[in-house]
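*Asks:* build the 3D model from these lines:
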Amino acid sequence: MTRIEIEEMFAALARAEAAFELARDLGDAIALVLADAGQPELKARLMELREKNDADRSRRHEKLTAAAARLGDS
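*Replies:* Reported below is the predicted structural model:
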């Protein structure tokens, strides 16, 4: 991969992360509405899913960063 391809990959990753943040914020808003509507168990489940997704996203980000560093060194 060339440096330009790596930079394009990171730009695409940044756009994907921005979209994820919007979706997560929407999920938070839905969870609050559910809790206010008397369904706190659904809010709790959404928060559990969010924590798992955040951990998964963090691991993927670390792997992509490490892969990009290896590609940049070659």
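*Asks:* hey, let's count contacts and neighbours off CA atoms from now on
*Replies:* Fine.
*Asks:* where along the chain do the helices fall?
*Replies:* Using DSSP state H, the helices found in the chain span residues 3-36, 40-73.
*Asks:* second input sequence below; structure requested for side-by-side comparison:
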Amino acid sequence: MAVTKNITRYVCDRCGASAYLPDRDPRSSEWHPVQRVTSDGALMDLLLCSACHKNYRSLAVQQDGEYNRWMIPTAGDKEEQV
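*Replies:* Now for the predicted structure:
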């Protein structure tokens, strides 16, 4: 019976995909740690597979654009403050 030491199990926090990979395996680059701050300020640490990370990046780009547009003051903002 073969024994392999120093193996890490990767599990995607979104879809549940998993892989057991030996240390320094090049496939470990297919797993992406992500930190996200929720709307109430809580920090979440996630691990995503490549497919879910691709979807997450699309979502993050969209949300970044919405946030950047929101940061530009408009005339209506000043009326709301009065």
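*Asks:* just give the TM-score of the two.
*Replies:* Once superposed, chain against chain, the TM-score is 0.37 (TM-score structural alignment, normalised by the length of the first structure); 38 aligned residues with a CA RMSD of 2.9 Å.
*Asks:* hmm, back to that, output the helices of the first structure as TSV; include the columns mean neighbour count.
*Replies:* Listed next are those as TSV, based on neighbours: other CA atoms under 10 Å:
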stretch	mean neighbour count
helix 3-36	13
helix 40-73	13
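*Asks:* helix, strand or coil for the closest residue to Arg36 of the second structure other than its chain neighbours?
*Replies:* In this structure, Arg36 of the second structure finds its nearest non-sequential neighbour in Met44, 5.1 Å apart by CA to CA, 6 or more residues apart in numbering. For Met44 of the second structure, the assignment made with DSSP: H, G, I helix; E, B strand; the rest coil gives strand.
*Asks:* hmm, Met44 of the second structure is touching Val37, no?
*Replies:* Yes. With contacts counted by CA atoms under 8 Å, Met44 of the second structure reaches Val37, the gap being 6.2 Å.
*Asks:* which neighbours do those two share?
*Replies:* Shared contacts of Met44 of the second structure and Val37 (CA atoms under 8 Å, 6 or more residues apart in numbering): none.
*Asks:* name all residues that make contact with Val37 of the second structure.
*Replies:* Leu43, Met44.
*Asks:* any idea how far Glu79 of the second structure is from it?
*Replies:* Relative to Glu79 of the second structure, Val37 of the second structure is positioned 30 Å away (CA to CA, to the nearest Å).
*Asks:* Leu21 of the second structure too?
*Replies:* According to CA to CA, Leu21 of the second structure and Glu79 of the second structure sit 57 Å apart.
*Asks:* Ser18 of the second structure now?
*Replies:* Ser18 of the second structure sits at a distance of 52 Å from Glu79 of the second structure (criterion: CA to CA).
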